Structures are given as C-alpha cells and as structure tokens.
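Asks: The following comprises the amino acid sequence and a computationally predicted model.
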Amino acid sequence: MLFMVGIERPQDNHTAWGIIVPAFEELGYGCISAADEQEEVLYRAKEVILLMAEEVIADGHMLSMLNTGFVDYRTKYPEFTEWLAIEVPVEGLKGKQKRVNITLSEPLLARVDAYVGFHHEFKDRSDFLAKAADRYMQSK
C-alpha cells in the first residue's frame, strides 16, 4: 500500500528527524516517529507504518481505509518540508485468527471449494471467505 510520509529536518545537531504518516488520521490515529540519522528515516517510517497497521487491525478496522494513494499534505503540515511516497506491504498483516463455525448448503460449499481450487490466489476456503466478506463490506 502506498503511504505519504512527511519528513521534518532537525533544527540542530541535538534534535531528530521528524516523521509523520497522515493517512492514519482518517481512522483517528496519530502516526509519528523520529530518526536520529537521515539514513534511518526510511527504515523508521516503514517500521511505524507496520506497527500502526497492526494496531488498526487489532482495533477491528480494515486496512483498505488507509489506502489514500498520493495526497499532497504540504499545506496541512508546513513544518514537514520533504514528502516521500513509499510502498509498505501492510496487506500481509493479519489480526489474530479465530475459529468460527458457519453453516453453508452443500452445493454452495462445493462451489466455493471448486472456485478456490481453480483460483490459486486463495490459500484455502477460509482465506476465500475472509476476503469475500472483506470485499463485500468495503463496497457498502
């Protein structure tokens, strides 16, 4: 997923590089970090995005709500003079798995299994049902 990351240059040798990821504010989270050295900025930005994405999942939000793409935040955050668009693979993060029992008709279950068997982007029946439910909820 693409994230816009604001970078604030240190004012002197005793302050750190500031990092902000405004996309999380849409869900009511603040996502900030700091790096002591310029070389650490990208690593720290990716680290804080992954940490916050885990928190978002744990709180029951859908990661797709963070997918804002390219947004120009310069006027909203003038102290952050540099902006990076970085790709962070948050889609692979998943919350703690929980087993549930569901009831489906045998014909529907057979269709699901056949579909999963033919479409290898799904690991198994559970993966298909989870992704189908997520897509349905995103469309509403």
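Replies: On my side now, so go ahead.
Asks: all contacts plus neighbour counts: C-alpha atoms, from now on.
Replies: Fine.
Asks: give me every residue that touches Glu79.
Replies: Applying CA atoms under 8 Å, 6 or more residues apart in numbering to Glu79 gives the contacts Glu8.
Asks: Where does it sit: helix, strand or coil?
Replies: Three-state call for Glu79 (DSSP: H, G, I helix; E, B strand; the rest coil): coil.
Asks: for stretch 10-24, which positions count as buried?
Replies: Buried residues in stretch 10-24, counted by 16 or more other CA atoms under 10 Å: Pro10, Ala16, Trp17, Gly18, Ile19, Ile20, Val21, Pro22, Ala23, Phe24.
Asks: ok, second structure coming up, stack it against the first:
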Amino acid sequence: MLFMVGIESPADEMQAFGIVIPVFEKLGYGCFSAADSQEEILFKAKEAILLTAEEVINDGHLVDSLNEGYRDYQTLHPKFDQWLALEVPLEALKAKQKRLNITLSESQIVRIDSFVAFHREFKDRSDFLAKAADKLMNSAESVRSCSKVGD
C-alpha cells in the first residue's frame, strides 16, 4: 500500500527529522515518528506505519480503507517541508498466524513453560514469546508515537 510521508527538516543539528503519516487521521489515529539522520527516515516511517496499521487492525478497522495512493497533505501539515510516497506491504499484518521453527535449549523451554503456567496473562508458549519479542523491540525504539487520538 502506498503511504504519503511528511518530513519536517530539523532547525539545527540538535533536532531530529519529524515524520508524519497523515492518512491514519481519517480513522482517528495519529502516526508520528522521528529520525536522527536522513538515512533513518525511511526505516522510521515504515516502522511507524506498520505499528499503527497493526493497532488499526487490532481495533477492528480495515486498513484497505487507507489506500488513497498519492495525495497532497501539504496544506494540512505545513510544517512538513518534504513529502515522499512510501510503499509498505501490509498483507503480513492481516490476522493469519504463521508457524515458525525455532531452537531453544531444553532448560529454556522448561523455564518458559513454567513461567507461562504461573502467569495467566499468556495463553501459551507462543503467546509469551511473541509478547516478549514485542516488548524488547518496543523498548529498543528511541522515538515512536502512534496512537489513537484521544487516548
């Protein structure tokens, strides 16, 4: 799917590049990020799009309604002085599960299973591993903001 991405150039070397993906606003979501360098802009924009799209899907919305193609958002977001079109495939986010083969030591498996049995917020080993991976990836992000407006 094609997303229009706005980039706000930093005023000085101590500021980051601002990133906005306005199409999510029509569903009541804000999608923003920042990049410390020009090289990071595409990665940070794609990451923000994927995270916001995942939230949109989890909230029961159809992401296909966001498929507007090229659109000029400059008048709505005048601080963003550069715009680019970024193709981001969202098919992988749709609600299907995919089996994955991983290798863990027997002691890790026993520890994980014991942890999951005691902590009822996890449905099973796979749920635990998925949530642990999400938590680690989210904690590694320096700047990310994508949330439903009003939250």
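Replies: Everything's here; your move. It should be emphasised that the depicted structure is a prediction, and the values quoted were computed from it without experimental measurement.
Asks: ok, of the buried residues of stretch 10-24 of structure 1, which one's closest to Met4 of structure 1?
Replies: Distance to Met4 of structure 1, by CA to CA, is smallest for Val21 among the buried residues of stretch 10-24 of structure 1, at 6.2 Å.
Asks: Just give the nearest non-adjacent residue to that closest one, would you?
Replies: Closest residue in space to Val21 of structure 1, ignoring its immediate chain neighbours: Val5 at 4.9 Å, by CA to CA, 6 or more residues apart in numbering.
Asks: That neighbour reaches Ile20, doesn't it?
Replies: Yes: contact criterion CA atoms under 8 Å: Val5 of structure 1 and Ile20 qualify, at 5.7 Å.
Asks: who touches both of these two?
Replies: Listed as contacting both Val5 of structure 1 and Ile20 by CA under 8 Å, 6+ apart are Ala45.
Asks: which SS class is Ile19 of structure 2?
Replies: strand.
Asks: Next, work out how far apart Ala34 of structure 1 and Glu8 of structure 1 are.
Replies: For Ala34 of structure 1, the distance to Glu8 of structure 1 equals 9 Å [CA to CA, to the nearest Å].
Asks: What of Arg74 of structure 1?
Replies: Distance, Arg74 of structure 1 to Glu8 of structure 1, by CA to CA: 11 Å.
Asks: Same drill for these two, tell me which one is more crowded.
Replies: Using other CA atoms under 10 Å as the criterion, Arg74 of structure 1 and Glu8 rank with Glu8 on top: 18 against 13.
Asks: Alignment lookup: the more buried one to structure 2.
Replies: The alignment partner of Glu8 of structure 1 in structure 2, by TM-score structural alignment, is Glu8.
Asks: Please enumerate the shared neighbours of Ala34 and Glu8 of structure 1.
Replies: Trp17, Gly18, Ile19.
Asks: Do I have it right that Leu50 of structure 1 meets Glu87?
Replies: No: using CA under 8 Å, Leu50 of structure 1 makes no contact with Glu87, being 11.2 Å away.
Asks: Would you mind telling me which of those two has the busier surroundings?
Replies: With neighbours defined as other CA under 10 Å, Leu50 of structure 1 and Glu87 compare such that Leu50 has more, 16 against 12.
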